[in-house]
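Colleague: Below are the sequence and a predicted model; questions follow.
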Amino acid sequence: MSGTPPNRAKPGDRDGGGDRPRRGGRPGPRVTVGEGAVKPRPREAGPGEVRIVGGQWKRSKLPVPYSPGLRPTPDRVRETLFNWLGQDLSGWRVLDAFAGSGALGFEAASRGAAQITLLERDGALAAALRANLKRLDKDGTVSMRIENADALGWMKRAAPGSFDLIFLDPPFALDLFAASLRAAAPLIGEQGVIYLESPASPAPIELPPDLGLSLWREGRAGAVHYRLLRRSG
C-alpha cells in the first residue's frame, strides 16, 4: 500500500518566510517552527476498503483500517485466482495466513468454503476482520475463525494435512516467502493447493526445491507476481 503523497507546491505559493497567499489572494496566517510549535499530524493513508468480487457476498465492501505496509490483493488478481480455483469451494478447508484486509479469506467464505481460518498479527486489523464477519454473516452460519496470531508460529504448531487451500501473502518488506512456504507445505493434503503472492521484480522468488511443490498456475499484475502451487507428482 502506498503512503501519503508528498505535498506539491501550488501556483502562487512563496518559498521562505512571510505570509503565503490563499485562495482569493487573502494572506494566510504566518507559520513559524520552533520550540513549542505544533507540527501537523501526517494524514494516515490506507486502502479504506476492499470489495469482494464473487460469491454470495459479491460487491460487498470490507472496511480496512490503516496499517503500515498493508497491501490488499488487487481485485483483478482475485478474479483470476478464483477462476483458476473454481467459483464453488464447498467443502474446502482454507487458511489465510497473513490475512490483512481479509480479502482472500472472505472471498473463499463467499464461495462456500466449509472452514476458514484467518490469522492476523495486527490487533486492529484482527478486530476489523471480526467486525466485518459479524456484519456479513448475520445469521452466524459461516464457519470462520479469526485469530490474532503470528502466522509462522501458528502454522508450525498446526496439524499436518489440515487444509485444502492456503493463502500466503506476507508483507513484502519482511521477506518471509521461503519461511512461510516451509511452514505451510506440510499443512496441505495430497490434493491441496498453496497460493503465493510476492514481488514481481527484480524477479519472482525461487521455490525451495526440497518442499515437493510444483508450479500449477502463475500470473503478474503490476508489481505483484502470484502463483498456485501443488504437490509434485
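Modeller: Good, I have the coordinates. Numbering: from 1, shown residues only.
Colleague: Only C-alpha atoms from now on, for both contacts and neighbour counts.
Modeller: Will do.
Colleague: residue boundaries of the helices in this protein?
Modeller: With DSSP state H as the criterion, the chain has helices at 75-85, 103-110, 123-136, 151-157, 177-184.
Colleague: Run the chain-centre distance for the lengthiest strand in the chain.
Modeller: Across the chain, the longest stretch assigned as strand under DSSP state E is strand 188-199. Taking CA atoms, centre = their mean, to the nearest Å, one finds the center of strand 188-199 at 16 Å from the center of the full chain.
Colleague: Stretch 129-136 too?
Modeller: With CA atoms, centre = their mean as the basis, stretch 129-136 stands 16 Å off its chain's centre.
Colleague: Second structure for comparison follows:
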Amino acid sequence: MRAKKSASSKSSGFIRIISGKWRGRKLPVIDSEGLRPTTDRTKETLFNWLMQDVVDAQCLDVFAGSGSLGLEALSRYAKSVTLIEKQKDIAAALNKIKALLQASDSELTVVNQDAVAWLKQCRGSYNLVFIDPPFKKNLLQPVIDTLLSQNLLQDGALLYIEHEIELDWQLPPQLVEIKRKSTRQVCSLLVQFQAQE
C-alpha cells in the first residue's frame, strides 16, 4: 500500500518524453490533488494516431496539468505549444520545466488562467488541441463550444479529447470522429474540425 503523503508535501514524480528532440528526458511533476499525468501507453497511442500531424503544428493544451501532451508535441517538432493551467503551483512548475528545456517564448507559452475565460479572449488559431479536463467538473462541453464560437480552430484541426466514460455530452457536427478508444473508466477520442459553409 502506498504511503499517504502529508498535506505539506510537494515531492515530485516524473513524466517521460517518449520521442523527438527531448527523447528519454524525465521531467518533474509536483504532487497536486487531482493531477493525472497521461500514461506512456496512452501517449504512445495518441502520437501514433497523430503521426506527422504534430510537425509544425500550432498546439493548444487546454488543461495542461503535468504538460505531458503539450511537451511531447513540442519535442516532436510542433511549431508552438500553449499550455493552459488554472492552478498557480502547477503553472509555476510548468514554467520551471520551460526553463529546464530552454524553450523559447515563441515555442512554449504557459498561461495561468481559467481555460474557458482565456479562450473567450484568445486571438490565436490552432490545428492541434488537447482537451483532458478534470473529471466530474463538466468542463468539456464549454471548452468545445468556446473553441468553435471564437473561431480558434484551423480547418482540418485535430482535437484529442479524454473524458470519464459516463460523461454525457454532444459532439458538434463540425467535429468528425476519427479514432476512439475506451476503457471501463475513460474514453479517448481523436476528432477533426471541418469548417462548415
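Modeller: On my side now, so go ahead. Just so you know, these numbers come straight off a predicted model, no measurement behind them.
Colleague: Quantify their similarity with the TM-score.
Modeller: The TM-score (TM-score structural alignment, normalised by the length of structure 2) is 0.86; 193 aligned residues with a CA RMSD of 2.7 Å.
Colleague: looking at the helices of structure 1, which is buried most?
Modeller: helix 103-110 (a mean of 26; mean count of other CA atoms under 10 Å).
Colleague: Tell me roughly how far that one lies from structure 2 on average.
Modeller: Helix 103-110 of structure 1, aligned to structure 2 and superposed, deviates on average by 0.4 Å (mean CA distance after the TM-score superposition for structure 1).
Colleague: got the contact list for that helix?
Modeller: For helix 103-110 of structure 1, the surrounding residues in contact (CA atoms under 8 Å, 6 or more residues apart in numbering) are 50-58, 62, 72-73, 78, 89, 94-96, 99, 115-118, 142, 144, 167.
Colleague: Where does it end up in structure 2?
Modeller: Mapped onto structure 2 using TM-score structural alignment, helix 103-110 of structure 1 spans residues 68-75.
Colleague: try stretch 64-75 of structure 1
Modeller: Counting by TM-score structural alignment, stretch 64-75 of structure 1 corresponds to 29-40 in structure 2.
Colleague: all strands for structure 1, in order.
Modeller: Using DSSP E, strands in structure 1 cover 48-51, 61-64, 93-96, 115-119, 144-147, 163-168, 188-199, 213-221, 224-231.
Colleague: So which bits of stretch 196-204 of structure 1 are buried?
Modeller: L196, E197, S198, P199, A200 (16 or more other CA atoms under 10 Å).
Colleague: mind giving me JSON lines with these and columns for distance to P42 of structure 1?
Modeller: Formatted as JSON lines, those follow (distance: CA to CA, whole Å):
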{"residue": "L196", "distance to P42 of structure 1": "33"}
{"residue": "E197", "distance to P42 of structure 1": "30"}
{"residue": "S198", "distance to P42 of structure 1": "29"}
{"residue": "P199", "distance to P42 of structure 1": "27"}
{"residue": "A200", "distance to P42 of structure 1": "30"}
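Colleague: what number of residues lie near whatever residue of structure 1 lines up with V110 of structure 2?
Modeller: Aligned counterpart of V110 of structure 2 in structure 1: I146 (TM-score structural alignment). The number of residues packed near I146 of structure 1 is 19, by other CA atoms under 10 Å.
Colleague: Please apply the same query to E85 of structure 2.
Modeller: 24.
Colleague: counterpart of it in structure 1?
Modeller: Per TM-score structural alignment, the equivalent position to E85 of structure 2 in structure 1 is E120.
Colleague: close enough to count as contact, that match and A126?
Modeller: Yes: with contact defined as CA atoms under 8 Å, E120 of structure 1 counts as touching A126 (5.6 Å).
Colleague: and for those two, which residues touch both?
Modeller: G100, I146, E147, N148.
Colleague: Excluding chain neighbours, what is closest to the residue nearest the centre of structure 1?
Modeller: Centroid-nearest residue in structure 1: P72, 3.4 Å away (criterion: CA atoms, centre = their mean). Excluding the flanking residues, the one nearest P72 of structure 1 by CA to CA, 6 or more residues apart in numbering is S101, at 6.1 Å.
Colleague: What residues does the one you found make contact with?
Modeller: Taking CA under 8 Å, 6+ apart, we find S101 of structure 1 in contact with V50, L62, V64, L70, P72, L125, L129.
Colleague: Could you tell me which of those remain contacts in structure 2?
Modeller: Of the contacts of S101 of structure 1, the ones still in contact in structure 2 (both residues aligned by TM-score structural alignment, their matches' CA atoms under 8 Å) are V50, V64, L70, P72, L125, L129.
Colleague: Distance check, the fourth one against G46 of structure 1.
Modeller: Between P72 of structure 1 and G46 of structure 1 the computed distance is 10 Å (CA to CA, to the nearest Å).
Colleague: And for the second one?
Modeller: As for V64 of structure 1, its distance to G46 of structure 1 is 8 Å (criterion: CA to CA).
Colleague: neighbour count winner among these two?
Modeller: Counted by other CA under 10 Å, V64 of structure 1 and G46 do not tie: V64 has more neighbours, with 22 against 18.
Colleague: That one contacts P47, correct?
Modeller: Yes: using CA under 8 Å, V64 of structure 1 is in contact with P47, at 6.6 Å.
Colleague: Could you list the residues in contact with stretch 177-197 of structure 2?
Modeller: By CA under 8 Å, 6+ apart, the residues outside stretch 177-197 of structure 2 that reach it are 49, 153-166, 174-176.
Colleague: Excluding covalently adjacent residues, which one is nearest to P186 of structure 1?
Modeller: P160 (5.3 Å).
Colleague: show me what contacts the one you found?
Modeller: Counting by CA under 8 Å, 6+ apart, P160 of structure 1 has contacts P186, L187, I188, G189.
Colleague: same thing but 7 Å
Modeller: By CA atoms under 7 Å, 6 or more residues apart in numbering, the contact list for P160 of structure 1 reads P186, L187, I188.
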